[in-house]
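S.K.: Build me a structure from this.
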Amino acid sequence: MKKPTLLILAAGMASRYGSMKQIDAFGPNGETIIDYSIYDAIRAGFGKVTFIIKKEFEDNFRSIYDPKLKGKIETEYVFQDFDLTKYGIDREVERAKPWGTAHAVLSAKDTIKEPFCVINADDFYGYDSFKKMADFLINDATDSEFALMGFQIDKTLSEHGSVSRGVCQVDDKGNMTEIIERTKVYFKDIEGEKKIVFEEDGKETALPSDARVSMNFWGFTPAVFDISVELFKDFIEKNHTNPKSEFFIPLVADHLIQNDKATFKVIPTAEKWFGVTYKEDKPIVQENISKLIENGTYPEHLWG
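M.R.: Okay, here's the model as predicted:
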C-alpha cells in the first residue's frame, strides 16, 4: 500500500504569538516544531509531507525545509486562500482571514490521493502518535473509517492557567460519539491531590486524568474532500455575513458521525503534548525538547 501523507496546517498568522511561530527555532540548532513532527513521521512510515501555507510564506518555507528534507521525504506546498470558486461557490466574501481548519484541509484536495493525517504546525505530538496513526492509515482506514489521536488530558494541560480542550466521548468500540468543547480546564489541588476540573457557568466538574482529548491530529482518506466541499458550500451560505465564522474539522467529523457516514476511531496515546500559543510558551517548549534530547529520544542535530 502507498505510504500515507502528513498534512501540516501552517497557514495561520500567529497573531497571539507575535511572529511566524511555524518557522521559529525551538531546538538547539534552530529546529522548528515542524522539524520534529516530520522527523517522527518519516520514522513512522509516512511517505510525503504537504504544507498548507499562505502563498506569501512559500519562499520562507522552501528555504527552511527543502534543503534539510531533500532525499528524506517527498514535499509539496499548497495554498490556503480566499478563492471560493475552486469549490463551486460563486460568492465573493470579504474576510480578514481564511475560513478555518477544514477549509485549510480542502486546499489539498487536488494533490492528496492517499490516506493522510492532519496536524497543527505549532503542536508537538511525539513519535508514538505518528506511529499509531501511520499504522491505522496503512492497515485500517477506509472511506467510512477515519481516526483521531486521543491524548490523555493530563498530558496536555498547562501548569500556568486554564486551557480549552475538546473532550472526546468514546463508545465501547473505541469510536468517538462526539467532542465536547470545555473552554476552561485546569489543574486544581483538592484535599492535597492534583485533580483536573473544568469550569462552566461558575461550577467546577472533575474530569478523569485519562480522559481523551483532541489536539487536532486526524486521520482520513481522500473521500473526506468531496464530503467537505458539500458541507463547505452549505456553511458559506449560512455564514457569509459573519466575518468571524470558521469551518472547523470537528464540524465535518460531527456531521459524518451524526449521519452514520463514518466512524472515528479514537487512538489512545500517552505521549506528552506541548505547543505554543503565546511567546511565553517558547521557553517551556525549548525545555521539553532539551529533555527529550538528553534522554536520547532525539539527536542533538536532528537532520545531521
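
S.K.: going forward, measure contacts and count neighbours with C-alpha atoms only.
M.R.: OK.

S.K.: For residue 245, give its distance to residue 12.
M.R.: To residue 12, residue 245 is 15 Å away according to Cα to Cα, to the nearest Å.

S.K.: More neighbours: which of the two?
M.R.: residue 12 (21 against 17; other Cα atoms under 10 Å).

S.K.: Am I right that the more buried one is in a strand?
M.R.: No - per DSSP: H, G, I helix; E, B strand; the rest coil, residue 12 lies outside any strand segment and is coil.

S.K.: wait, what's in contact with it?
M.R.: Residues counted as contacts of residue 12 (Cα atoms under 8 Å, 6 or more residues apart in numbering) are residue 53.

S.K.: in the stretch 51-200 of the chain, which spans are strands?
M.R.: Secondary structure of the stretch 51-200 of the chain (DSSP state E, counting those that start in this stretch): strands at 74-79, 116-120, 123-124, 145-152, 163-170, 176-190, 193-200.

S.K.: For residue 51, which of these is the nearest?
M.R.: Closest of the strands of the stretch 51-200 of the chain to residue 51 is strand 74-79, at 4.8 Å (criterion: Cα to Cα).

S.K.: Before we compare anything, build this one as well:
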Amino acid sequence: MTLLLMAAGSGSRYGKLKQFDELGPKEEFLMEFAIYDALKNDFKQIVVITKKENVSFLNDYLSARLPKDIKLNVLAQELTDLPDGASFTGERKKPWGTAHAVWTARNVINGAFVVINADDFYGQAAYKKAADFMKSDDNAYALLGYTLKDTLSEHGSVSRGVCKVAGDDLLSVEERLKLVQKGDVVLDEDTGLEFTGDEQASMNFWICRPSIFSKIESEFKIFLNDADRIANSELYLPFMIQEMLQAKEITVKCIPSGGDWFGVTYASDKEKAMESLRNKTDKGQYVSPLWN
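M.R.: Okay, here's the model as predicted:
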C-alpha cells in the first residue's frame, strides 16, 4: 500500500511553505506524522510530490528518517510533464493542479494508494480505516470523510467539499467556498446556503486505484487543447473522481474517518496545530522524536 502526499503548494494564505514548517515537538514537519501513521498500518511506499527545487532536500531529509525497508519516491511536479504527443508553449506560473500532481506518480505506483495533503493532519484512525478498506476491496475508490463543523477555522472562512451520500456510497462532493460557523449552523457566505455541520466533508483523503492515471491523462489532453482553461484553470483530483463516478466507471465509498482533522490554512492556525501535536505526543499517541 502506498501513501501519496501532495506537497507542491505555495502557502499563499499561510505566508510560507506550510509543508516544511516545524510544527512537531521535535520540530517535525506535519507530513511526518502522516507518514508515521501510515507506516503503523502496513503502508510500504511513500510518494511525495513537491516542487523541483525541493526534491533533493526532501529526499535526503526523509531518507535519513524512514526505515530502510520503506520505498521512498520524491517527485517533482513540473509544467513540462505532459502526455505523449501533447505540447505547451505558453507561459504559466501555477502548477497544473492536484490531478496532475497525482499523475506525476504514474510510473512509481502499481496498486491501491491513499492521496492526502501534506499540510493536513488526518488522525490515526483514518489510516487504519484506509488500510482495512484497501485490504478488503480490490476495486472501489473511497473518501475518508470528516464532520463538517469540526473542520472549520476560527480565523476565517474555509473552502470545503460537502459530501452527498446514500448509505456508505458517495454520490457527489459539492465545493463550498466560504464556510463559517454562524450560531448553530454552518453558513456558506458565498451562496447563503446553511448546513447543520454534521455533514461529511472532504478533506482530500482519497483512496485511489491505478485506473485514475489513464483518466487524468485523457482529461489532461483535452485540457491542453482549451486556451481558456490553460490560462485560468487547473485539473482537480476530486473532479476526476466525480466524473468517473457519474459515468459509472467506478464506485466510491464514503468512510467516516473516526478521527480528528486539523490544518494550517492561516498563520494563526499554527499555534493550535503545535499544541495539538504536543498533546497527542504527551498522551503517548506518538513517540518523541518520531524517528530513531
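
S.K.: Same list (the strands of the stretch 51-200 of structure 1) but as TSV, adding distance to residue 217 of structure 1 and mean neighbour count.
M.R.: Formatted as TSV, the strands of the stretch 51-200 of structure 1 follow (distance: least, Cα to Cα, whole Å; neighbours: other Cα atoms under 10 Å):
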stretch	distance to residue 217 of structure 1	mean neighbour count
strand 74-79	19	18
strand 116-120	5	23
strand 123-124	10	22
strand 145-152	6	24
strand 163-170	12	18
strand 176-190	13	17
strand 193-200	22	16
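
S.K.: Nearest to residue 251 of structure 1, out of the ones you listed?
M.R.: strand 176-190 (9.8 Å).

S.K.: what's the nearest residue to the equivalent of residue 197 of structure 2 over in structure 1 if we skip its chain neighbours?
M.R.: Residue correspondence, TM-score structural alignment: residue 197 of structure 2 in this structure matches residue 209 in structure 1. Excluding its sequence neighbours, the residue lying closest to residue 209 of structure 1 (Cα to Cα, 6 or more residues apart in numbering) is residue 154, at 5.2 Å.

S.K.: Please name the residues that touch the aligned residue in structure 2 for the one you found.
M.R.: Matched to structure 2 by TM-score structural alignment, residue 154 of structure 1 sits across from residue 149. Neighbour list for residue 149 of structure 2: 181, 186, 197, 198, 199 [criterion: Cα under 8 Å, 6+ apart].

S.K.: quick check, nearest of these to residue 50 of structure 2?
M.R.: residue 199 (31.5 Å).

S.K.: Test my guess that that closest one contacts residue 160.
M.R.: No - in this structure, residue 199 of structure 2 is not within contact of residue 160 by Cα atoms under 8 Å, at 11.1 Å.

S.K.: Now do the same contact list for the most centrally placed residue in structure 2.
M.R.: The residue lying closest to the centre of structure 2 (Cα atoms, centre = their mean) is residue 116, at 2.5 Å. By Cα under 8 Å, 6+ apart, the residues touching residue 116 of structure 2 are 3, 4, 5, 6, 204, 205, 206.

S.K.: swap the cut-off to 10 Å and go again
M.R.: 3-7, 31, 34, 48, 122, 203-207 (Cα atoms under 10 Å, 6 or more residues apart in numbering).

S.K.: Quick one: map it onto structure 1.
M.R.: With TM-score structural alignment as the criterion, residue 116 of structure 2 matches residue 119.

S.K.: Residue 63 of structure 2 now?
M.R.: With TM-score structural alignment as the criterion, residue 63 of structure 2 matches residue 66.

S.K.: That match and residue 75 of structure 1: what is the separation?
M.R.: 8 Å.

S.K.: Mind checking what secondary structure residue 299 of structure 1 has?
M.R.: Under three-state DSSP, residue 299 of structure 1 comes out as coil.

S.K.: Would you check how far apart it and residue 289 of structure 1 are?
M.R.: 11 Å.

S.K.: Compare these two (neighbour count), which wins?
M.R.: Higher neighbour count among residue 299 of structure 1 and residue 289: residue 289, with 21 against 12, using other Cα under 10 Å.

S.K.: which one in structure 1 is aligned with residue 75 of structure 2?
M.R.: That one, residue 75 of structure 2, aligns with residue 78 by TM-score structural alignment.

S.K.: now residue 165 of structure 2
M.R.: So, by TM-score structural alignment, residue 165 of structure 2 is matched to residue 170.

S.K.: residues contacting the residue nearest to that match when sequence neighbours are not counted?
M.R.: Among residues not flanking residue 170 of structure 1 along the chain, residue 176 sits closest, at 4.4 Å (Cα to Cα, 6+ apart). Listed by Cα under 10 Å, 6+ apart, the contact partners of residue 176 of structure 1 are 147-148, 150, 168-170, 212, 253-254, 257, 263-267.

S.K.: same check, this time on residue 84 of structure 2
M.R.: 217, 221.

S.K.: From residue 100 of structure 2, how far off is it?
M.R.: For residue 84 of structure 2, the distance to residue 100 of structure 2 - Cα to Cα - is 14 Å.

S.K.: And residue 27 of structure 2, by the same measure?
M.R.: 30 Å.

S.K.: between the two, which one's more packed in?
M.R.: residue 100 (24 against 12).

S.K.: Show me what the more buried one aligns to in structure 1.
M.R.: By TM-score structural alignment, residue 100 of structure 2 lines up with residue 103.

S.K.: Residue 88 of structure 1: neighbour count?
M.R.: Counted with other Cα under 10 Å, residue 88 of structure 1 comes out at 10.

S.K.: I meant to write residue 301 of structure 1 there.
M.R.: 12.

S.K.: wait, doesn't it sit right on residue 28?
M.R.: Yes - counting by Cα atoms under 10 Å, residue 301 of structure 1 does reach residue 28; the two are 7.7 Å apart.
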